[in-house]
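Novice: okay, here's the prediction I keep looking at, along with the sequence it came from:
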Amino acid sequence: METAPHIDLMQTFYHGSKAKLSVGDLIQPGFNSNYGKQKKGSYIYLTATLEAAIWGAELALGDGLERIYIVEPTGAIQDDPNLTDKKFPGNPTKSYRSKQALRVIAIVEKWQGHSEEQLKTMKDHLAKLKEQGIEAIDD
């Protein structure tokens, strides 16, 4: 599997979502994004931190329950430019993306979400970016 040189292949990866999935399911790119104009995404996103996955689950669109999955990439992954060098130095959130599916290998049953205040602050920030016309990078 081709990956960025600094990624530990034994690393645990997470994906936060409101989609109801089962162990063995594949998470595919091509669905509408949770951000910006919500156009069909060319990538599927994953992270090596539970914290970033929690944000992903909490900020996902839809009415479903917030869920966090442990996933394994089925192909190459790369740094997510929305949270790395194009916007922030390095990759502090250990966030990645792939054009290939992610396989659900486990479900995180117990996790602690952010406070209502933290969630409101983040949603307000995302709304401000949307008003400014700042879109997610999907090149």
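Specialist: That came through fine. All figures in this text were calculated on a predicted structure; none of them were measured in a lab.

Novice: going forward, measure contacts between C-alpha atoms and count neighbours the same way
Specialist: Noted.

Novice: now do the buried residues in the longest helix seen in the chain.
Specialist: Using DSSP state H to define each element, the chain has its longest helix at helix 116-131. Buried residues in helix 116-131, counted by 16 or more other Cα atoms under 10 Å: residue 126.

Novice: who touches it?
Specialist: 36, 58-59, 135 (Cα atoms under 8 Å, 6 or more residues apart in numbering).

Novice: which residues does the most centrally placed residue in the chain contact?
Specialist: Centroid-nearest residue in the chain, with Cα atoms, centre = their mean: residue 45, separated by 4.1 Å. Residue 45 sits next to 15, 80, 95-98 when contact means Cα under 8 Å, 6+ apart.

Novice: this is the comparison structure:
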Amino acid sequence: MEMNNKEPENKVLDKGPFYHGTKADLKTGDLLTAGFASNYYPEIIMNHIYFTALKNGAGLAAALANGDGSERIYIVEPTGEFENDPNVTDKKFPGNPTRSYRSKEPLKIIGEVKEWIKLTDDELQRWRENIAKIRENPDAEIIN
């Protein structure tokens, strides 16, 4: 299936594979959809589903995800158009070095990654502290 990927200069940076980190226990064929609370701003219901082309980036998302389940990284396939994640692209980093994307259309799970570099407890605590600092900043905003 050919994707019509909209990005700021209409430049497709990645063809995949793509990954999504979560604590949800899912299976191949399941669809990940938008419409759930943000892991970083739980008061916001997300209009997009987020994913990355970096396996360890998905691992970070899994570690920071809400829930009590095990950290999981799924290999996903976008079912529709997707774009650079504006919350990190150009707003915080020039270009898209995090290779992060978002879509209003579902992501189809096509597999699961079993091995990746997991965060240490200290690294995870630093990430949580950084997120808390961002939330305290009145100028911080999430582009939904």
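Specialist: All right, it came through fine. Remember, it's a predicted structure, so these values are computed and weren't measured experimentally.

Novice: mind checking the TM-score on these two?
Specialist: The TM-score (TM-score structural alignment, normalised by the length of structure 1) is 0.93; 137 aligned residues with a Cα RMSD of 1.2 Å.

Novice: end-to-end on stretch 43-58 of structure 1?
Specialist: 19 Å (Cα to Cα, to the nearest Å).

Novice: and it, which stretch of structure 2?
Specialist: Under TM-score structural alignment, the counterpart of stretch 43-58 of structure 1 in structure 2 spans residues 48-63.

Novice: for structure 1, what spans make up the helices?
Specialist: All helices of structure 1, identified by DSSP H, fall at 50-59, 116-131.

Novice: which residue numbers in structure 2 go with the last one?
Specialist: So the one you mean is helix 116-131 of structure 1. Against structure 2, helix 116-131 of structure 1 falls on residues 121-136 (TM-score structural alignment).

Novice: superposed on structure 1, what's the mean shift for the matching stretch?
Specialist: For stretch 121-136 of structure 2, the mean deviation from structure 1 after alignment is 0.9 Å (mean Cα distance after the TM-score superposition for structure 1).

Novice: report the two of the contacts of residue 45 of structure 1 separated the most.
Specialist: 15 and 80 (13.2 Å; Cα to Cα).

Novice: so which of these two has more stuff around it?
Specialist: Neighbour count, other Cα atoms under 10 Å: between residue 15 of structure 1 and residue 80, residue 15 has more, with 29 against 24.

Novice: quick one: what's aligned to that one in structure 2?
Specialist: Using TM-score structural alignment, residue 15 of structure 1 sits opposite residue 20 in structure 2.

Novice: show me what contacts that match?
Specialist: 50-52, 58, 61-62, 73-76.

Novice: give me that answer again for 10 Å
Specialist: 32, 49-55, 57-62, 72-77, 107, 109, 112-113 (Cα atoms under 10 Å, 6 or more residues apart in numbering).

Novice: now residue 83 of structure 2
Specialist: Applying Cα under 10 Å, 6+ apart, the residues near residue 83 of structure 2 are 4-8, 10-13, 50, 100-104.

Novice: measure the aligned residue in structure 1 for it to residue 40 of structure 1 for me?
Specialist: Alignment note (TM-score structural alignment): residue 83 of structure 2 maps to residue 78 of structure 1. Using Cα to Cα, one gets 19 Å for the distance from residue 78 of structure 1 to residue 40 of structure 1.
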